[in-house]
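Colleague: Sequence plus the predicted model coming up.
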Amino acid sequence: MRKTLFAAVAVAMMATPALAQSYKFVIVPKAMNNPFFDFARDGCLKRAKELGNIECIYKGPVEHEPATQAQIIQDFVTQKVDGLAISVADVAAMTKSIAAASAAGIPVITFDSDAPGSKRIAYIGTNNKEFGTALGKQLLKLRPDGGKYAMISGGPGAENLAERVNGVREALKGSKWSEVPGSPSFCNDDPALGVQQMTDLRTATPDLAAIIPVGGWPMFAPEGFKAFASKSKKDIDAGKFTLVVADTLRMQLELLKEGYANGLVGQRPFEMGEKAMDTLLAIKKGEKVSDIIYTGLDIVTKENVAKMLK
């Protein structure tokens, strides 16, 4: 009787599938007050729920503060989480943080902003050089006549933003466009400061013909951006002043539709969050992953903005 019972239990155990191992993966943005990263968070949460054995933890500095980001990562290393996906605010600082995580046996990938010389295993996001080139080409298509232009960037230590700036310059090289001295200005991912810098640039160079923010920061303060653009609305409508802005969040699409900008070039942060979970899980399973995983771009003008809003 006892042998029969043991045999039945053994058969039942063999027939019951083993529960999948659960993991805690962390997605660390540059700044949590940047709505761009909300989409990466949402993609991470959605994919974690679909996978079932993943917990997506979303935490970063409230504002763009590389030192705070490094401390947050160190805290997660101490907690021995199962994987980290980081949008790199400062390459030098994050290279050290990534090395510390790697030494602790925690796999690290980057998303949105890379640290290519670090010990990260993969990068997920935009080809930032192509992104900048697309912004420059958009301006060139809208205004082949050229003029003076300026750029607004985020943090000076961010590799992805430096690549975008170089892409814009490469696209406009040899054209009738010339960059004003002091460009780009750095808003440190602060939307209000981004709007103020646009005003300052317009004041400093009255004949400024275009501004290209290589991130969506000024538009992330929609009322402030609208107030700025309203003062130049006649010039925008007449083709004398052009605004080509990075990213395609809903608030930006609405501003474009209302005529407060001329064009947008967008990324796909939701996909970045999704793919971050897939990639970290694959690494934990011992699978080989691609070093670079690009998520693509979207070009938006007044002709297709209504479609994008749907």
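Modeller: Done, it's in.

Colleague: hey, let's count contacts and neighbours off CA atoms from now on
Modeller: Noted.

Colleague: hey, where'd the helices end up in the stretch 101-250 of the chain?
Modeller: For the stretch 101-250 of the chain, applying DSSP state H, counting those that start in this stretch gives helices covering 128-142, 159-172, 191-204, 222-231, 233-238, 250-257.

Colleague: tell me what the longest one is packed against?
Modeller: The one in question is helix 128-142. Counting contacts by 3 or more Cα pairs under 8 Å, 6 or more residues apart in numbering; DSSP states H and E, helix 128-142 packs against helix 159-172, strand 242-246, strand 263-266.

Colleague: adding another structure so you can compare the two:
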Amino acid sequence: MKKSLVFRILVTALILALAFTFIACGGTGQEADQPEPDPGPQEPAPEPDPETGEDEPEAPAGDKTYAIIYPVIHQFFDPVTQGAEAYAEQLGDVELIIQAPEGGQVQQQIEIMENLISMKVDGIAIGSTDPEALAPYIDQAIDAGIQVVTFDSDTPNSKRVGYMGTMNYEAGVHMANVIADHLGGEGEIIILQDVATQGNLVERLQGIQDTLEAEYPDIKILDVQSGDADPARSVEVLEAMIEANPDFDSMTGIGGAGGPAAISVWKSRGWTKDDKKIITFDNTDENIAGLRDGIVTALVSQRQHAWGQIIIDSLNTLLEGGTIPEHNDTGTIEVTIDNIDTYQN
């Protein structure tokens, strides 16, 4: 009885051992495959952010990069920037780089050009501070396959494709006629220049000089000086000209700094347009305010508010293999207190 019990226990243990082995081997008698680790729930790959482009370091196909280089930092060019930026945003495939040298420094503008060429931008619009100095760099850009146009100040001795903006010699002729009209065909004037080498200003001055000499011999230019487009320097130079020529009848500013400098001097002396006349270029905020305040007699305004869109349209046309006019004259208009609120209509 005792031996039978022990035997049954041994048989039961053997059966259990065999059953355990069978289960551990997957029920087949072969070695069980090792289970693969559970990787856990999978996150879907993040979509690139269309706003930041952080997952797309390269610009989307079709985007173009254009640079607009002003000859000097001045509020005169604010409407150009505003127009270009608004139009680029409307088109949706144009990136803009907008730069200018401080104080019209030629070397700084050359360095800007060199940098843009190395960046391989698609197009450049430049108002040259010094046409002779910038011409070789415009040619380098063209040779590198970059479309280049000029505006405000042309560089005709370069490979630039075309010029858009004011035809500055004609603007000088217009200014001479405006001066003559307000002086009644006779008087003495002083002229304040900005950057003496800036091509557009040189052409304006030449247009004034030629027209007064040929058509209004009783109007004399007493002095022409440059304030280097610097506001404080322009005031100093103008004060010196006034001290040297106290009997002058009218002052004309050729560039953007001339009008504001004259308004500052007139205010300090307590003058109005009835004492001495200011007949100057450009519809800057200071000049328009001076006109409203009875300090400025007349302005010859350019149409720079249209330049931004014209620049982008021209570069787009060239990039698409089209052609543009060599000269696109946007003209000038006289602004007085009579049309101050309607001249841009």
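Modeller: Yep, that arrived. All values derive from a computational prediction rather than experimental measurement.

Colleague: How close are the two chains, by TM-score?
Modeller: After superposition, the two chains reach a TM-score (TM-score structural alignment, normalised by the length of structure 1) of 0.86; 284 aligned residues with a Cα RMSD of 1.9 Å.

Colleague: could I get the helices and strands packed on helix 128-142 of structure 1 as CSV with mean neighbour count?
Modeller: Shown next, in CSV, are these (neighbours: other Cα atoms under 10 Å):
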stretch, mean neighbour count
helix 159-172, 22
strand 242-246, 25
strand 263-266, 25
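
Colleague: Aligned to residue 39 of structure 1, what sits in structure 2?
Modeller: Using TM-score structural alignment, the partner of residue 39 of structure 1 in structure 2 is residue 79.

Colleague: which one is its match nearest to, not counting chain neighbours?
Modeller: residue 305 (4.8 Å; Cα to Cα, 6 or more residues apart in numbering).

Colleague: Please report the distance of residue 68 of structure 2 from residue 97 of structure 2.
Modeller: Here residue 68 of structure 2 is placed at a distance of 6 Å from residue 97 of structure 2 (Cα to Cα, to the nearest Å).

Colleague: Tell me which of those two has more neighbours.
Modeller: Set residue 68 of structure 2 next to residue 97 and count neighbours by other Cα atoms under 10 Å: residue 68 wins out with 24 against 13.

Colleague: just checking, what residue in structure 1 corresponds to that one?
Modeller: Under TM-score structural alignment, residue 68 of structure 2 pairs with residue 27 in structure 1.

Colleague: Can you say which helix or strand has that match in it?
Modeller: Using DSSP states H and E, residue 27 of structure 1 sits in strand 23-28.

Colleague: Could you identify the helix or strand that succeeds that strand?
Modeller: Counting by DSSP H and E, what follows strand 23-28 of structure 1 is helix 36-51.

Colleague: got the contact list for that next one?
Modeller: Residues outside helix 36-51 of structure 1 that contact it (Cα atoms under 8 Å, 6 or more residues apart in numbering): 27, 29, 31-32, 54-56, 58, 249, 269-278.

Colleague: what's the average distance of it to structure 2?
Modeller: Superposed on structure 2, helix 36-51 of structure 1 shows a mean distance of 1.4 Å to its aligned residues (mean Cα distance after the TM-score superposition for structure 1).

Colleague: in structure 2, what residues pair with the next helix or strand after that helix?
Modeller: Reading on from helix 36-51 of structure 1 to the C-terminus, the next helix or strand found by DSSP H and E is strand 54-58. Mapped onto structure 2 using TM-score structural alignment, strand 54-58 of structure 1 covers residues 94-98.

Colleague: Name the residues of that stretch that come out as buried.
Modeller: Buried residues in stretch 94-98 of structure 2, defined by neighbour count with 16 or more other Cα atoms under 10 Å: 94, 95, 96.

Colleague: Centre of the chain to that stretch, how far?
Modeller: 8 Å (Cα atoms, centre = their mean, to the nearest Å).

Colleague: Kindly report the same for stretch 2-19 of structure 1.
Modeller: 50 Å.

Colleague: List the buried residues for it?
Modeller: Buried-residue list, stretch 2-19 of structure 1, by 16+ other Cα under 10 Å: empty.

Colleague: now swap in stretch 177-187 of structure 1 and tell me
Modeller: Result for stretch 177-187 of structure 1 [16+ other Cα under 10 Å]: buried residues 177, 178, 179, 180, 184, 185, 186, 187.

Colleague: go on, stretch 56-73 of structure 1?
Modeller: Buried residues in stretch 56-73 of structure 1, counted by 16+ other Cα under 10 Å: 56-61, 63-66, 68-70, 72-73.

Colleague: contacts for that stretch?
Modeller: Residues contacting stretch 56-73 of structure 1 (Cα under 8 Å, 6+ apart): 24-34, 41, 44-45, 48, 89-90, 93-94, 97, 155, 188-190, 277.

Colleague: show me the contacts for the equivalent of residue 266 of structure 2 over in structure 1.
Modeller: In structure 1, residue 266 of structure 2 lines up with residue 229, judged by TM-score structural alignment. When contacts are counted by Cα under 8 Å, 6+ apart, residue 229 of structure 1 touches 260, 261.

Colleague: Tell me the spacing between residue 229 of structure 1 and residue 223 of structure 1.
Modeller: 10 Å.

Colleague: Just send the helices of the stretch 101-250 of structure 1 back as a markdown table, with distance to residue 122 of structure 1 too.
Modeller: A markdown table is the format used below for those (distance: least, Cα to Cα, whole Å):
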| stretch | distance to residue 122 of structure 1 |
| --- | --- |
| helix 128-142 | 15 |
| helix 159-172 | 15 |
| helix 191-204 | 29 |
| helix 222-231 | 34 |
| helix 233-238 | 41 |
| helix 250-257 | 29 |
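
Colleague: Those helices: which one's closest to residue 105 of structure 1?
Modeller: helix 159-172 (25.1 Å; Cα to Cα).

Colleague: and the direction of the closest one versus that of helix 128-142, what angle?
Modeller: Helix 159-172 of structure 1 runs at 40 degrees relative to helix 128-142, counting by axes from the mean of the first three to the mean of the last three Cα atoms, to 10 degrees.

Colleague: next one: the helix or strand where residue 70 of structure 1 lies to chain centre, how far?
Modeller: Using DSSP H and E, residue 70 of structure 1 sits in helix 66-79. On the basis of Cα atoms, centre = their mean, helix 66-79 of structure 1 is displaced by 20 Å from the centre of the chain it belongs to.

Colleague: For it, give me the average deviation versus structure 2.
Modeller: Helix 66-79 of structure 1 sits 0.5 Å off on average (mean Cα distance after the TM-score superposition for structure 1).

Colleague: In structure 2, which residue is most central in space?
Modeller: Against the mean C-alpha coordinate of structure 2, by Cα atoms, centre = their mean, the closest residue is residue 98 at 3.3 Å.

Colleague: isn't residue 117 of structure 1 right up against residue 96?
Modeller: No. Using Cα atoms under 8 Å, residue 117 of structure 1 makes no contact with residue 96, being 10.7 Å away.
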